[in-house]
Every structure is written in C-alpha cells, then in structure tokens.
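Chemist: Below is the structure, and that's it, no one-letter string:
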C-alpha cells in the first residue's frame, strides 16, 4: 500500500484530494444540469466524464501499492487527460 504520512489515511476516501475531486464532480453536475438539451451528448457529457475521471484516477492510483506506483499512475493519467481534451 502507499506509504501513509498520516495513520488516519486508510483508503483513498481519506485523501483530501479525492474529497475535493468529488466536490468538483458535484459542482460540474449542478452546472451542466442547466445546459441546453442539445448539449446532452456534447459538452455536458464531456465535462461530466472528465470530472468523474479525476477521483476515479486518484482511487485507482491509490491501489497501485507503492508511493512510486501511485505517483506514476497519477502522472500518466494527467498526461492522458491533457492530450485527450487538448
């Protein structure tokens, strides 16, 4: 498992970055709910998928088992996201 700086961190749910990412998902869903119906399969869908990928990648990276593996997974996920939505 990833080295724990704080013994209270037992899972990715305990990570502040994951909690903030989930808040972002909630905010994105609230904002995109106001989009025109025509955007349901366009911008709205793309924004929601992008927002959900952030906490999902944090959670998946946490499960990599080592600090180095976690960091490498997050780095690769960031690069992939930037290239995908460029």
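Modeler: Perfect, I can see it now. Just so we're clear, the structure is a prediction, and the values are computed from it rather than from any experiment. Numbering: from 1, shown residues only.
Chemist: can we go C-alpha only for contacts and neighbour counts from here?
Modeler: Will do.
Chemist: Name the residues that touch stretch 72-86?
Modeler: 50, 57, 58, 61, 64 (C-alpha atoms under 8 Å, 6 or more residues apart in numbering).
Chemist: Count the neighbours of residue 16 for me.
Modeler: 11 (other C-alpha atoms under 10 Å).
Chemist: returning to what we had before: is it possible to export the contacts of stretch 72-86 to a markdown table including distance to residue 23, secondary structure and neighbour count?
Modeler: Listed next are these as a markdown table, based on distance: C-alpha to C-alpha, whole Å; DSSP: H, G, I helix; E, B strand; the rest coil; neighbours: other C-alpha atoms under 10 Å:
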| residue | distance to residue 23 | secondary structure | neighbour count |
| --- | --- | --- | --- |
| 50 | 14 | helix | 15 |
| 57 | 15 | helix | 18 |
| 58 | 14 | helix | 21 |
| 61 | 19 | helix | 23 |
| 64 | 24 | coil | 16 |
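Chemist: And here is the other one:
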C-alpha cells in the first residue's frame, strides 16, 4: 500500500483545497448549496481520489483514481472560472490558482502515465 502523503501532487492538491475553501467563504450565502458546495466538493475530490487510489493494490487501479482526480481538477478549474465570471471572487484569485491547477493536472497526468507504463 502506498502512502498518499509522500506524493508531492497530493500535498499540492491539499493546499489548493484549503485555498478554495478560503476563497469560497466569500461567495454569497445563497450559493451555499450551489456553487460553494460544488467547487468545494470538486476540489476535495482531487486529493481524496489520490488517497483512495493509494489504497488500491495495483498500479492500474491507482491510475484509474488519478484519472478521476484529473477530471476533478478540470471541474474545479471551470467552477473557479464561473465563480469569478459571476463576480463571486476576483480575477486575481483565478490568476493565482489556475497555474497551480495546471501544474497539478500535469503532475497527475505524468504519474498516471508512469503507472500505466509499468504494466
């Protein structure tokens, strides 16, 4: 079994989740069960799937959970874009977090490829 905490990608996604939670605190209260909840769930899904994948017994299974994490990163990116477009957060938030999301996505893709190439 792998230790998810040793993966730099997991550490990065964990930090991103905390930042998303902080930013979404300022979203309108009317969005608590809408966009606020959705962006938080999407961001949490990324490190959660890395952790869950680490508990799987094969590289192929782990790679599948990384694929889900990649999708959650895409979802988080879009929801952040939407939140900024709706005026719920600043463009500075988007310019700050998007590069981090892109790096995470690249690292997840690379790790997934390495795992699948091992088989």
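Modeler: In hand now; what should we look at? If you're wondering where the values come from, they're calculated on a predicted model, not measured in any experiment.
Chemist: So which residues of the second structure form helices?
Modeler: For the second structure, the helices defined by DSSP state H occupy 8-24, 35-54, 59-85, 91-117.
Chemist: Which of those sits closest to residue 1 of the second structure?
Modeler: helix 35-54 (6.3 Å; C-alpha to C-alpha).
Chemist: so that closest one matches what in the first structure?
Modeler: Mapped onto the first structure using TM-score structural alignment, helix 35-54 of the second structure spans residues 43-62.
Chemist: which parts of that stretch are buried?
Modeler: 44, 47-48, 51-55, 57-59, 61-62 (16 or more other C-alpha atoms under 10 Å).
Chemist: That one vs the second structure, average distance?
Modeler: Here the mean offset of stretch 43-62 of the first structure against the second structure after fitting is 0.5 Å, by mean C-alpha distance after the TM-score superposition for the first structure.
Chemist: What lies in contact with that stretch?
Modeler: In contact with stretch 43-62 of the first structure (C-alpha under 8 Å, 6+ apart) are residues 1-2, 11-13, 18-19, 21-22, 24-25, 28-29, 32-33, 35, 39, 69-71, 73-74, 77, 81.
Chemist: residue closest to the middle of the first structure?
Modeler: The residue lying closest to the centre of the first structure (C-alpha atoms, centre = their mean) is residue 54, at 1.2 Å.
Chemist: What separation is there between that residue and residue 24 of the first structure?
Modeler: Residue 54 of the first structure sits 9 Å away from residue 24 of the first structure, taking C-alpha to C-alpha, to the nearest Å as the criterion.
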